[in-house]
Every structure is written in structure tokens, then in C-alpha cells.
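Asks: The following comprises the amino acid sequence and a computationally predicted model.
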Amino acid sequence: MNAMEPSTRYWRRSSYSGGNGNCVEVTTLSGAIAVRDSKAPNAGVLVVDRHRWAEFLASLSSSVR
């Protein structure tokens, strides 16, 4: 298995999960961010370019204000 494959990485759970089981987990890859559903970690992974991920997070924080 390739060391850069998301399944071999350390996954972090969203700090907004609230413990109700509806969570996403993220891990960093070379130049990208991988996202998966914590309830179904083997169901698939979404890989997003780091710059697009930063734009996504910025849009979330601006919509919360």
C-alpha cells in the first residue's frame, strides 16, 4: 500500500461533530486534503486540492459571521 493513500494516514474528526456520530474526518496528503465519512470510513474518500480546501473553509467561516 502506498504511504500516501488516505487509508494509511492519521484521520482527524471535525471539532464540530458534537459526538452524535454525524462526522467527517480529514487527513493531509501531499498537496491535497482527503475527507471521509466517519460512520463509513471504507465507503470512499473525497480528495480536494489544498487551495480549494482553504477556499471552502474560508467560505464557511464567512457564512457563520
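Replies: Good, I have the coordinates.

Asks: from here on, contacts and neighbour counts on C-alpha atoms
Replies: Will do.

Asks: ok, Ser17 touching Cys23?
Replies: Yes. Contact criterion CA atoms under 8 Å: Ser17 and Cys23 qualify, at 5.1 Å.

Asks: If you count surrounding residues, which of those two has more?
Replies: Between Ser17 and Cys23, Cys23 has the larger neighbour count (other CA atoms under 10 Å), namely 16 against 12.

Asks: So that one is in contact with Val35, correct?
Replies: No. The pair Cys23 and Val35 fails to qualify as a contact (CA under 8 Å) at a distance of 10.4 Å.

Asks: The structure to be compared is supplied as follows:
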Amino acid sequence: MSVDLSGAHWRKSTYSNGQGGCVEVSDGHAGVMPVRDSKDPAGPSLLFPADAWRAFVTAVKHDEFGSI
């Protein structure tokens, strides 16, 4: 699948430590959630199915992974 991210608006995680060590996501792409490393904004982006990304975020919010 190819998604044009050239005009994407990226937002950092609210858990960002302010030193660039976090992920950024871009909303508004039908069926997918683009994710990239905030330390390398010109680098590659991963595309996750939107439903899978929502399930992941919900699991994180409910501390289902514990501390890693």
C-alpha cells in the first residue's frame, strides 16, 4: 500500500520526553495510521491498519503491557 505523506501533519505523543525520543503519528489517512520516529522525521514511516493502531493505543492506556 502506498500513501502520500508529503503533506502530512504530524503530532508527537503526549508522552514525549521533550528530547525527541518518541513517535509521531499523522491523522486523516483512510484505513491506516502512519507512524514515524520523531528523531528522524525524514526517515521512513510505518503504516499500521487503523483498527490495529486503536487497539494498541487502548492497550497502552490500560497498562496491558506493564513496564518494558
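Replies: Okay, I see it. It should be emphasised that the depicted structure is a prediction, and the values quoted were computed from it without experimental measurement.

Asks: And the TM-score between these chains?
Replies: The TM-score (TM-score structural alignment, normalised by the length of the first structure) is 0.81; 62 aligned residues with a CA RMSD of 1.8 Å.

Asks: Which parts of the second structure are strands?
Replies: 11-12, 23-25, 32-37, 45-49 (DSSP state E).

Asks: Format those as TSV; extra columns: mean neighbour count.
Replies: Shown next, in TSV, are the strands of the second structure (neighbours: other CA atoms under 10 Å):
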stretch	mean neighbour count
strand 11-12	16
strand 23-25	20
strand 32-37	20
strand 45-49	14
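
Asks: what number of residues lie near His9 of the second structure?
Replies: 11.

Asks: Skipping adjacent residues, who's closest to it in space?
Replies: Spatial nearest neighbour of His9 of the second structure, chain neighbours left out: Ser26 (5.7 Å); criterion: CA to CA, 6 or more residues apart in numbering.

Asks: Save the strands of the second structure as TSV, and put in distance to Lys61 of the second structure too.
Replies: Below are these laid out as TSV (distance: least, CA to CA, whole Å):
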stretch	distance to Lys61 of the second structure
strand 11-12	16
strand 23-25	16
strand 32-37	17
strand 45-49	18
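
Asks: between the ones you listed, which one is nearest to His62 of the second structure?
Replies: Closest to His62 of the second structure of the strands of the second structure is strand 23-25 (CA to CA; 18.8 Å).

Asks: The closest one: average distance to aligned residues in the first structure?
Replies: For strand 23-25 of the second structure, the mean deviation from the first structure after alignment is 0.6 Å (mean CA distance after the TM-score superposition for the first structure).
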